[in-house]
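K.L.:
Sequence first, then the predicted structure:
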Amino acid sequence: MMIKAEYIWLDGTEPAAKLRSKTKILEAGAEPPIWGFDGSSTNQAEGNSSDCVLKPVKVVPDPIRGGENILVLCEVLDTDFTPHPTNTRAATAATAEKYAGQESWFGIEQEYTFMVGSRPLGFPEGGYPAPQGGYYCGVGADEIFGREIVEKHLDNCLTAGLPISGINAEVMPGQWEFQVGPASALDVSDSLWLARWLLYRTAEEFGVSATIDPKPAKGDWNGAGCHTNFSTKAMRDDYEPIIAACEALGAKAEEHVKNYGHGIDERLTGQHETAHWSQFSYGVSDRGASIRIPWQVEKDKKGYLEDRRPNANMDPYIVTRMMVDTVCSALEKKGLV
């Protein structure tokens, strides 16, 4: 029996990569082989040397087509089988392997916004809805927009076997969030990219688009982030490594913010539950800090931290790699592993 395999990869669009996909017909049960594509059409090659290679890295059931059809997440290689310059996954794999003994876990909160044309779903044409207040985790057709898409997306992610751990409506009309994890750096990043593809593909069936733009509505509206929860085994066992992790992230704050998603200065303004992009702080139960330590963690004296700075459009391969490298190297130097 023949099946459809949807090959999915990240392109070379700047300043934020887009997802691309195409279909290959395979024999059911066959291992998805490497494949190729025209890199000159995805901002990844010149027309006179346009071939790029797709290397499968994660295969899951396809909840859109159903049956035995599959989704195949790929990383992009050059034709000599070395990582393409746009391949951010390869470096993450190397860093994760280097610090594998510290057992890093991530939980990522992906915020996004449904759009109808140029306005968020729920915004009236030529005007604005009621101010923020009742939309977050709200209920009722006057405050919630797009729930049927959200529920279908959740079902699709679960059918695909992705480690989705929850959903909720966010603070602006048409704005939602799903959570991925806990999982390792590579697993959470691979799963987040697949969940994003499923989000776009699911919304497509409803005639609505979904965006991870960090500031989809200008003015007095919350932006969209991708809060990243992180821990190592030492942090899950003791409080001192959590404080050491916060200090290590603070020492490299500027470097991290520059790699946490395009347009971060539009979102991290010091308002709307954010710290200003140019300042670093951490605190217990403080959603206005760069890093929040949950109150339960402070009480239990062990657990994890939440980096609230990453944008909704961040590349999870880059963010997880940087957090593992910064924190794990610091804990290693301090003998806290």
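P.N.:
Sure thing, it's come through.
K.L.:
all contacts plus neighbour counts: C-alpha atoms, from now on.
P.N.:
OK.
K.L.:
what does the helix or strand hosting Trp9 contact?
P.N.:
Element membership for Trp9 (DSSP states H and E) is strand 2-10. Strand 2-10 is contacted from outside by 17-28, 32, 54, 56, 68-76, 86-87, using C-alpha atoms under 8 Å, 6 or more residues apart in numbering.
K.L.:
from those residues, which ones fall inside strands?
P.N.:
With DSSP state E as the criterion, strands contain 19-27, 54, 56, 70-76 from among the contacts of strand 2-10.
K.L.:
Can you select the buried ones from these in PyMOL?
P.N.:
Per 16 or more other C-alpha atoms under 10 Å, the buried members of the ones in strands among the contacts of strand 2-10 correspond to this PyMOL selection:
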select buried, resi 19+21+26+54+56+70+71+72+73+74+75+76
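K.L.:
Is it correct that Ala210 is in contact with Arg119?
P.N.:
No - with contact defined as C-alpha atoms under 8 Å, Ala210 and Arg119 do not form a contacting pair (11.1 Å).
K.L.:
Spatially, what comes nearest to Trp221 if we skip its sequence neighbours?
P.N.:
Residue nearest to Trp221 in three dimensions, not counting chain neighbours: Met172, with 6.7 Å by C-alpha to C-alpha, 6 or more residues apart in numbering.
K.L.:
same question, Glu273
P.N.:
Gly288 (4.9 Å).
K.L.:
Identify the residues contacting the one you found.
P.N.:
Counted by C-alpha under 8 Å, 6+ apart, Gly288 has contacts Gly270, Gln271, Glu273, Thr274, Ala275.
K.L.:
one more structure, for comparison:
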Amino acid sequence: MILFHYTHRIVQKTLLGSSSSVLLHRRTLFRIRSTNDIRQLDQLITQKYLNLPQPSNKILATYIWIDGTGEQLRSKTKTMSKVPDNVEELSWWMFDGSSTDQAVGENSDVYLKPAAIFKDPFILGADNKLVLCETYDANKKPTKTNSRADCKKTMELIADQKPLFGLEQEYTLLDRDGWPFGWPKNAFPSPQGPYYCGVGACQAYARDIVEAHYRACLYSGLDLSGTNAEVMASQWEYQIGPTEGIAASDQLWISRYILQRIGEEYGVQVSFDPKPMECGDWNGAGCHANFSVENMRKPGGIKEIRKAIEKLSHRQEIHIKYYDPSQGLDNTRRLTGKHETASYKSFTSATASRNVSIRIPRQVDEEQCGYFEDRRPAANCDPYAVTNILVKTVCLDSSDE
């Protein structure tokens, strides 16, 4: 028996900082829980077929896109007769948007526009590709969850400032029943403390997945700069960047896809929920965004960093709405002022503190130049939305939402 915990309902909610109520398309924890074990397929049998020689005039291109939830990925694969030299050589494709909450059945075709291309770490032995795509409706307008289109325009406006992003993606590994991987069933492991950067069979859970993901991302050409076990048992983090402009967000989405595909092979779910365990004394999961432009990285750049923080302090409510797919509602479960977070209700900043909205790293304070860390984005954030609003506030002095 399989229970689908993909709640798909409309709720009326008062938005953060607003006196009006609006209808929001609300997605809670995306979990498919199996009450009985799903039999693992024999990888040795699979490998027999994957080892078959791939025709020299055929490659496989896996098109990947963000669905109507704004946080889940979908993919499908096509055969091509030529290795593309660049993304412009890839053709547009279509999918059934009525099955991904991006169209209605009467007009269900949604366009896939290739946006970025990477090496495929799953089907080896040929020059196969992973293709990250934008989604466009029947009128060839960006769909509601295509935030890349506007983000790309914003990044082009400040390209001369050389914006760099480092994105710290936290995630939680779950069994098929939705309980954290390695935890005793219907019970808790030992309290937080030994798990952060932990070593040992009772401290580090499922390191095999983490190491496989690390190598696969590097093979695909991603700027994955590090990884570590996080504070909650079975929670991990990796870092993308520093990477310039739109490429940082492109790479984060592809890294999420690679992680979930590897989880498939091990029979383990990957959750980006910002507060996977609301009962007990456990940390949530974020996607901290490190940001700088060239003037911040030059000697004396701390002045520019402090100017940026001052601008951010006046737009707390707006930024919170951009930092998870539910306009801030998911993140209120995580940003409580506890467990290394600031409260979503107020803006704070400090050097070296992890209990603030914006952290200036100790090294940056000492060297008086570098970057700042925005600790507010949720683990399930759309990085296009996060990086876009950061640039609009800090670099473009935008007053828009």
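P.N.:
That came in fine, so what should we check first? Quick caveat, the model's predicted, so the values are computed rather than measured.
K.L.:
Got a TM-score for the two of them?
P.N.:
Once the chains are laid over each other, their TM-score by TM-score structural alignment, normalised by the length of structure 1 reads 0.95; 329 aligned residues with a C-alpha RMSD of 1.2 Å.
K.L.:
sorry, back to before: and the residue nearest to Glu273 of structure 1, what's its match in structure 2?
P.N.:
Alignment note (TM-score structural alignment): Gly288 of structure 1 maps to Asn355 of structure 2.
K.L.:
do Arg147 of structure 1 as well
P.N.:
Checking TM-score structural alignment: Arg147 of structure 1 goes with Arg207.
K.L.:
Could you do Thr269 of structure 1 as well?
P.N.:
Thr269 of structure 1 maps onto Thr336 in structure 2, by TM-score structural alignment.
K.L.:
That match is in contact with Ser357, isn't it?
P.N.:
No - taking contacts as C-alpha under 8 Å, Thr336 of structure 2 lies outside contact range of Ser357: 11.4 Å.
K.L.:
what is in contact with the two at once?
P.N.:
Ala342, Ser343.
K.L.:
Of the two, which one has the most company?
P.N.:
Ser357 (27 against 16; other C-alpha atoms under 10 Å).
K.L.:
Surely Arg334 of structure 2 and Pro274 touch.
P.N.:
Yes - between Arg334 of structure 2 and Pro274 there is a contact under C-alpha under 8 Å: 6.0 Å.
K.L.:
overlap in contacts of the two?
P.N.:
Common neighbours of Arg334 of structure 2 and Pro274, using C-alpha under 8 Å, 6+ apart, are Gly284, Ala285, Ala378.
K.L.:
from these, which is closest to Thr243 of structure 2?
P.N.:
Ala378 (19.7 Å; C-alpha to C-alpha).
K.L.:
Val386 of structure 2 versus the closest one, what's the distance?
P.N.:
For Ala378 of structure 2, the distance to Val386 of structure 2 (C-alpha to C-alpha, to the nearest Å) stands at 10 Å.
K.L.:
Compare these two and say which one has the larger neighbour count.
P.N.:
Ala378 (33 against 26).
K.L.:
Check the separation of the first and last residues in stretch 320-339 of structure 2.
P.N.:
Stretch 320-339 of structure 2 end-to-end distance (C-alpha to C-alpha) = 18 Å.
K.L.:
coming back round to it: which one's more surrounded, Ala210 and Arg119 of structure 1?
P.N.:
Ala210 (21 against 18).
K.L.:
quick check, that one in a helix?
P.N.:
No - using DSSP: H, G, I helix; E, B strand; the rest coil, the assignment for Ala210 of structure 1 is strand, not a helix.
K.L.:
so what corresponds to it in structure 2?
P.N.:
Per TM-score structural alignment, Ala210 of structure 1 is aligned with Val270.
K.L.:
Please name the nearest non-neighbouring residue to that match.
P.N.:
Leu173 is the one closest to Val270 of structure 2 (C-alpha to C-alpha, 6+ apart), at 4.9 Å.
K.L.:
Spell out the secondary structure type for that neighbour.
P.N.:
strand.
K.L.:
neighbours around it, how many?
P.N.:
Neighbour number of Leu173 of structure 2 under other C-alpha under 10 Å is 24.
K.L.:
ok, now Glu294 of structure 2?
P.N.:
15.
K.L.:
Please report the distance of the aligned partner of it in structure 1 from Lys252 of structure 1.
P.N.:
Under the alignment by TM-score structural alignment, Glu294 of structure 2 pairs with Lys233 in structure 1. Using C-alpha to C-alpha, one obtains 22 Å as the distance from Lys233 of structure 1 to Lys252 of structure 1.
K.L.:
Stretch 71-79 of structure 2 maps to which residues in structure 1?
P.N.:
Under TM-score structural alignment, the match for stretch 71-79 of structure 2 is residues 17-25.
K.L.:
Need the residues that contact that stretch.
P.N.:
Contacts of stretch 17-25 of structure 1 (C-alpha under 8 Å, 6+ apart): Met2, Ile3, Lys4, Ala5, Glu6, Tyr7, Ile8, Trp9, Leu10, Asp11, Gly12, Trp197.
K.L.:
And these, which two are furthest apart?
P.N.:
That would be Met2 and Gly12, which, of those, are the farthest apart (C-alpha to C-alpha) at 31.4 Å.
K.L.:
residue ranges of the helices in structure 1, please?
P.N.:
Along structure 1, counting by DSSP state H, helices occupy 89-98, 147-159, 185-204, 233-237, 240-251, 253-258, 264-267, 295-300, 316-333.
K.L.:
could you redo these as CSV and give each row distance to Asn43 of structure 1?
P.N.:
Output for the helices of structure 1, formatted as CSV (distance: least, C-alpha to C-alpha, whole Å):
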stretch, distance to Asn43 of structure 1
helix 89-98, 18
helix 147-159, 29
helix 185-204, 19
helix 233-237, 40
helix 240-251, 33
helix 253-258, 22
helix 264-267, 23
helix 295-300, 44
helix 316-333, 19
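K.L.:
Please identify which of the ones you listed is closest to Tyr135 of structure 1.
P.N.:
Of these, the one closest to Tyr135 of structure 1 (C-alpha to C-alpha) turns out to be helix 147-159, at 12.2 Å.
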